[in-house]
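Asks: let's see this in three dimensions:
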Amino acid sequence: MNRTIAAISTPAGTGGIAVIRISGEDAVKIADKVFFGSEKLSECDTHTVHYGFIKNEKGEKIDEVLVTVMRAPRTFTREDVVEISTHGGSAAPRAVLDTLIHAGAYMAEAGEFTKRAFLNGRLDLTQAEAVIDIINAENELAERNALSQLGGALSKEISKVRAELVHLAAQLQVTIDYPDEDLEDITADDVKTTAEHCCNIVDRLLSTADSGKIIRDGIKTAIVGKPNVGKSSLLNSLAREERAIVTDIAGTTRDVIEEYINLNGIPLVLIDTAGIRETDDTVEKIGVERSRNSIQAADLVVVMIDGSSFFDDEDIDVLNATRHKKRIVLINKTDLGQSKYVEAVKARAADSRVIEVSAKTGIGLDELADEIKSIYDLGFLSQTDGAVITNMRHKTALINARDALVRVSEAIGMNMPTDIASIDINYAIDALGEITGETVSDSIVEDIFHQFCVGK
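Replies: Sure thing, here's the model as predicted:
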C-alpha cells in the first residue's frame, strides 16, 4: 500500500464535471507537480478547495480545475487524498489522469480506494460491501438499506454477538487451562444460555434474508395466463413504455420478456410470458414450456384473466398450475365493463387475492401494488433502519454460525464436557468474523474488491 494511486472516480460519458482521485503518502506531492494555482498545495490546510490549472510535463495547460486537499487521517482511505474536479466528457479527465501517472502516481486497481479504507480500519468488510451496494442500488429500499449498512447497522449487530461469544470462549479456556485455580466457575447452563441467546439474534438476522433478497434483486414476478388476456399490455403499462408487442392476435408473445421496474417503490423483475394453452405450433410450444418454467422460478405469479371473455378451462388450467405459488389474480379489461365471472374466478382462486384491473387505463394497478406490499411486508422494510441481510456471503456465514451454536446447545444438553462445546463456540466466532472481515481469508477480500469499479 506504499504506492500512491490515482483513477477517474466518475462514470465515463458526457457530463458537467469529472473527478480524479489520488490517494497515498505522496498524493499532495504528486498533485503539486501538475497543479498551478495561487499557492502550493503542500502549504494549504486540509479540507480546502483551490482553483487553478493542470499542466503537463511540457508546461501545456490540460484543463481548468478545482482541487480539494484532504490530509490523513480524516479521509475515506485514511491516507492523504487529493480530488481534482475537471470538465466532464472523456478527453479532459483522461488527459489529467495521464499527467498524474506521468508525475509518479500508479493507476488504481478495481476497488482499491475502498480496499485501502478497509485495510486502514476506516471501514469493516460489511461497510465496504455497502459502498458497492449503494452504487448498484436500483430502488429506494436498496439504497436506504445499503446506507444503513454503511453506517454500521449490521456491523454493530455482528460485533455485539461475536464479543459475547469471545468472552464466553475466554472463560471456558481459562477453566480448561487452570482447573485447579480458585476461579469463578462457568456452568454448563451458563454456556447453553449464552449460546441460545446468541443463536436467537443470528436467527433474527437470518429471518430478514428473504426480504433482503427482494431489496437487492427485486421480486421476480411472472405474468401468466392464456393467450390474449393482456399480459403484454400489463407489462407495458407498469414499465410505462412499449416493451412488448401488443396485438389482437392470440399467441403474439412467443418468448419470455424481462423488465426491471419500480412500482410505487416496490422493486419488481417483471416476466411477460407466452400464453399458456395446448397448441400444435412448434415455436409456440417452446414458448408455453418456457412460461411454465417461469412459474416455477418466480417469487410471485400474477395470473391474468380476460374479464370481457369467457372464464374457461384454459383459465382454470393456469390457476391449477400456479396454486402452490405466491399469487395474485387479476381480472383484466374492466374498462370494457363488469365481468360476469368475478365470483367464479374467486371460487377457483382459493385464498389468492382477486383484483379487477384495466391494463389499458391503469385502473386497479395501485391496488396491485398495495397487495404486493402486503404479501412481502414491504411496509415494514421501508420503515426500519435495522440490519437486513441482502448479501449471500453474509447469509452463508450466519447459517454456519447458527449451526455451530445449535451444536453447542445440543452438546450441553447431552452432558458433554464444556471443552467440546468450546470448539463450536470458536467456529461460530470465526464465522461471524468472516462477515466483518476479522477472520476472512485474503482470497475472499480480493474477490469482493474486484467487484468494484476502478475509482471506488
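Asks: C-alpha only now, for contacts and for neighbours.
Replies: Fine.
Asks: now do the longest strand seen in the chain: everything it contacts.
Replies: Secondary structure of the chain per DSSP state E: the longest strand is strand 61-70. Where contact means Cα atoms under 8 Å, 6 or more residues apart in numbering, the residues beyond strand 61-70 that reach it are 28, 41, 44-56, 80-87, 92, 95-96.
Asks: and the one residue sitting closest to the centre of the chain, how far from residue 302?
Replies: Relative to the mean C-alpha position of the chain, the nearest C-alpha, by Cα atoms, centre = their mean, is the one of residue 216, at 3.5 Å. In this structure, residue 216 and residue 302 are separated by 21 Å, where distance is defined by Cα to Cα, to the nearest Å.
Asks: and what of residue 310?
Replies: 19 Å.
Asks: the more surrounded of the two?
Replies: residue 302 (23 against 12; other Cα atoms under 10 Å).
Asks: count the neighbours of the residue lying closest to residue 54 once chain neighbours are set aside for me.
Replies: Nearest in space to residue 54, with sequence neighbours left out and distances taken as Cα to Cα, 6 or more residues apart in numbering, is residue 35 at 4.7 Å. A total of 27 residues lie near residue 35 under the criterion other Cα under 10 Å.
Asks: residue 35 is in contact with residue 55, isn't it?
Replies: Yes. Between residue 35 and residue 55 there is a contact at 6.5 Å, judged by Cα atoms under 8 Å.
Asks: ok, which stretches of the stretch 101-250 of the chain are helices?
Replies: When assigned using DSSP state H, counting those that start in this stretch, the helices of the stretch 101-250 of the chain occupy the ranges 112-119, 125-136, 140-150, 153-177, 188-206, 209-217, 231-239.
Asks: which residue ranges of the stretch 1-150 of the chain form strands?
Replies: Counting by DSSP state E, counting those that start in this stretch, the stretch 1-150 of the chain forms strands over residues 5-8, 17-23, 35-37, 48-55, 61-70, 81-87, 106-107, given from the N-terminal end onward.
Asks: before we move on, back to that, next, the angle from the longest strand of the chain to strand 17-23.
Replies: Here the directions of strand 61-70 and strand 17-23 differ by 60 degrees (axes from the mean of the first three to the mean of the last three Cα atoms, to 10 degrees).
Asks: Proceed likewise with the subsequent sequence, for comparison:
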Amino acid sequence: MTNQYVDDTIAAISTPPGEGGISIVRLSGGDALAIADKLYHMGRKSLKNQDSHTIHYGYIMDGDERVDEVMVSIMKAPRTYTVEDVVEINTHGGMVATQRVLELCLKAGARLAEPGEFTKRAFLNGRIDLSQAEAVMDVIQAKTDRAMKVAMKQLQGNLAEQIRILRQQILATLAQVEVNIDYPEYDDIEEMTTALIEKEARNVQAKINDMLQGAREGKILRDGLKAAIVGRPNVGKSSLLNTLLKEEKAIVTNIEGTTRDVIEEFINIKGVPLHLIDTAGIRDTEDIVEKIGVERSREVIEEADLILLVIDQSSPLTAEDIALLEQTEKMERLVLLNKQDLAPQLDLDTLMSYVEPAEVIELSLMKKSGVDRLEEKIAALFFSGKTALHGAQLVSNIRHIALLEKANQALDDVLLGIEQGMPVDLVQIDFTSAWELLGNITGETVQDELLDQLFSRFCLGK
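Replies: Prediction:
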C-alpha cells in the first residue's frame, strides 16, 4: 500500500478543547518545518536548521502582531510518529490562542487533518500495523489500569507478532503445496499434500482458538461491562449505586418511585470497567412519567451483561420480586439481599427455589457491609485470570474477534474438504482465505475503504 499524502502537510489541535496549562497544534508533512518557520520568530533562528528532537522558545507572529508566546518542538523524518517531519507548537491553553495558531498554520499552507490522520500516516508509512493503530485509541479510551495494560501490549505489537507467525505458517504450507503439485516426485503426492495441509490447519486453528478464548475478557476490558441494578421500588438500588460510586449520585428517599429514569455511570471494580445503570423501581403504576421509567428499566434488563437484582430481605417476597427473579433466570446475575441490618422477614426457602446459592450475596448498604464481597464476585464472574497480565495477549477489538472467527471457519472448511476427499487445489482456496482474513487484522490485506472507516472513529489531532 502506497502513501497517498507524499506532498501534503496536515495540521490539527492535538489537545482537548477548553482551558488548560498548554495546548498543542501539531503539523506533519514535507512542509511542516517551512510552515512553522513562516510563523515562528525568535531573532534570526530558523527551525529548519535546528537539530531534530529539540524544543525552542519564541513567538508565533501574524505579520507584526505577536499572537502567542510558545515552545516549538521539531522532529525530523524518519524518527517521528508519522515518519514525516513533525512540528508541535505548544501554546497557552485556551481556545482563542490555540485556534488562532491553527488558523495561521492553515493560512501558511497546511491542510486541516482528518480524524485519526496522523495515526493513519504512521500506518501508511509502515511505522505501525493496523492492529497497533487501533490500539492507539484503546490506550486513549482505557477505563482501567488493566485495560490500559492490554492496550499497551497491542500497541507494542504483541498481537501483530502472533498474527504474523500464523500467516507465515499458512504461507509456508501453501508454498510447499504448490511445489508438490508442480513437481510431483512420488505416486502418493496427493495424499502427502493433503496430510500436510490438515496438520498445519489444525495447528493454526488451535492457536486461533486460544486467542478467541480470551476474547470475552478482552472485550469487557475494552468496552466495559453493562450492569443493570434492578428491583422493585425502595429496596436500595440507588443506595447501591451511590455506594459503588462512593458519591451521592442518585437521590435516596423512603418514597417509592423516587428514581423515574435510568442513571448511568462508569466505575472501576477490581479492574472491571463497569457501565453501571440504576433503573427505576419496577412495579405497576398509573403515574405516566414513572411508567415510562419502568418500561426503560425493562429494556435495560434485556440489554445488560450482568443483572444486580436487589431484594429487601426485611420484607416478604412480593409479586414484583418473583417476576424479576423469573425474568432474569437465564441471565448472568447476582441476587443481592439488602437490609441485613433489619430483622429478616424473607422466606429463604421460597427464594432459593428461584436462585442458585452462588448467586446470592447478603448486603447492608446502610452499614456498607458485604460490598467488598460483591466487588470480588463481579470480578470473578468475568475474569478467569488468564489475562494479558499473565503473559497472554487478549484480543479486545470487535473487528479482530470477527476476523479470527471467520479465519477459524475457513479452517473448518479446509478440514471438512479434506474429510470429504475434495481435490487439493479446492482445499487450498479455503486455506488461502484464512491467510487473507488474518492479514486484515494487521492491515496487510486490508482495503482503503475499511481504512477510511476505521480512522474516522479517531479523535481529531491523533
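Asks: just to revisit the earlier point, mind putting the helices of the stretch 101-250 of the first structure in a markdown table, distance to residue 351 of the first structure included?
Replies: A markdown table is the format used below for the helices of the stretch 101-250 of the first structure (distance: least, Cα to Cα, whole Å):
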| stretch | distance to residue 351 of the first structure |
| --- | --- |
| helix 112-119 | 49 |
| helix 125-136 | 36 |
| helix 140-150 | 29 |
| helix 153-177 | 36 |
| helix 188-206 | 28 |
| helix 209-217 | 22 |
| helix 231-239 | 22 |
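Asks: out of these, the one nearest residue 365 of the first structure is which?
Replies: Of all the helices of the stretch 101-250 of the first structure, it is helix 231-239 that lies closest to residue 365 of the first structure, at 8.2 Å by Cα to Cα.
Asks: how about the closest one, aligned to which bit of the second structure?
Replies: Using TM-score structural alignment, helix 231-239 of the first structure lines up with residues 237-245 of the second structure.
Asks: how big is the offset of the matching stretch relative to the first structure?
Replies: Taking mean Cα distance after the TM-score superposition for the first structure, the mean distance separating stretch 237-245 of the second structure from the aligned residues in the first structure is 1.6 Å.
Asks: which parts of the stretch 251-400 of the second structure are strands?
Replies: 263-269, 272-278, 306-312, 333-338, 360-362.
Asks: let's have the ones you listed in a markdown table, adding distance to residue 395 of the second structure.
Replies: Shown next, in a markdown table, are those (distance: least, Cα to Cα, whole Å):
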| stretch | distance to residue 395 of the second structure |
| --- | --- |
| strand 263-269 | 20 |
| strand 272-278 | 16 |
| strand 306-312 | 21 |
| strand 333-338 | 25 |
| strand 360-362 | 31 |
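Asks: what's the closest of those to residue 186 of the second structure?
Replies: For those, proximity to residue 186 of the second structure was assessed by Cα to Cα; strand 272-278 is nearest, at 57.7 Å.
Asks: comparing that closest one with the first structure, how large is the average distance?
Replies: After superposition, strand 272-278 of the second structure averages 1.6 Å from its match (mean Cα distance after the TM-score superposition for the first structure).
Asks: farthest residue from the center of the first structure?
Replies: Note on the first structure: the largest separation between a C-alpha and the mean C-alpha position, by Cα atoms, centre = their mean, falls on residue 180 (51.9 Å).
Asks: before we move on, back to that, out of the strands of the stretch 1-150 of the first structure, nearest to residue 262 of the first structure?
Replies: Proximity to residue 262 of the first structure (Cα to Cα) singles out strand 17-23 among these, at 28.8 Å.
Asks: what do we get in the first structure for residue 360 of the second structure?
Replies: Alignment note (TM-score structural alignment): residue 360 of the second structure maps to residue 354 of the first structure.
Asks: quick revisit: drop anything exposed from the contacts of strand 61-70 of the first structure.
Replies: Among the contacts of strand 61-70 of the first structure, those that count as buried by neighbour count (16 or more other Cα atoms under 10 Å) are 28, 41, 46, 49-51, 53-56, 80-87, 92, 95-96.
Asks: if we can go back for a sec, who touches the residue farthest from the centre of the first structure in this structure?
Replies: Remark: with contacts taken as Cα under 8 Å, 6+ apart, residue 180 of the first structure is in contact with nothing.
Asks: for residue 174 of the first structure, see how far away it is.
Replies: Separation of residue 180 of the first structure from residue 174 of the first structure (Cα to Cα) stands at 11 Å.
Asks: surely residue 363 of the second structure meets residue 371?
Replies: Yes. Residue 363 of the second structure is in contact with residue 371 according to Cα under 8 Å; the separation is 6.7 Å.
Asks: more crowded one of those two?
Replies: Under the criterion of other Cα under 10 Å, the comparison of residue 363 of the second structure against residue 371 puts residue 363 first, with 25 against 18.
Asks: what sits against that one?
Replies: With contact set as Cα under 8 Å, 6+ apart, residue 363 of the second structure has these partners: 336-340, 369-371.
Asks: those residues into CSV, with extra columns for distance to residue 197 of the second structure?
Replies: Output for the contacts of residue 363 of the second structure, formatted as CSV (distance: Cα to Cα, whole Å):
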residue, distance to residue 197 of the second structure
336, 53
337, 56
338, 59
339, 62
340, 62
369, 59
370, 55
371, 54
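Asks: and in the first structure, which of these remain?
Replies: Counting by both residues aligned by TM-score structural alignment, their matches' Cα atoms under 8 Å, the members of these that carry over to the first structure are 336-340, 369-371.
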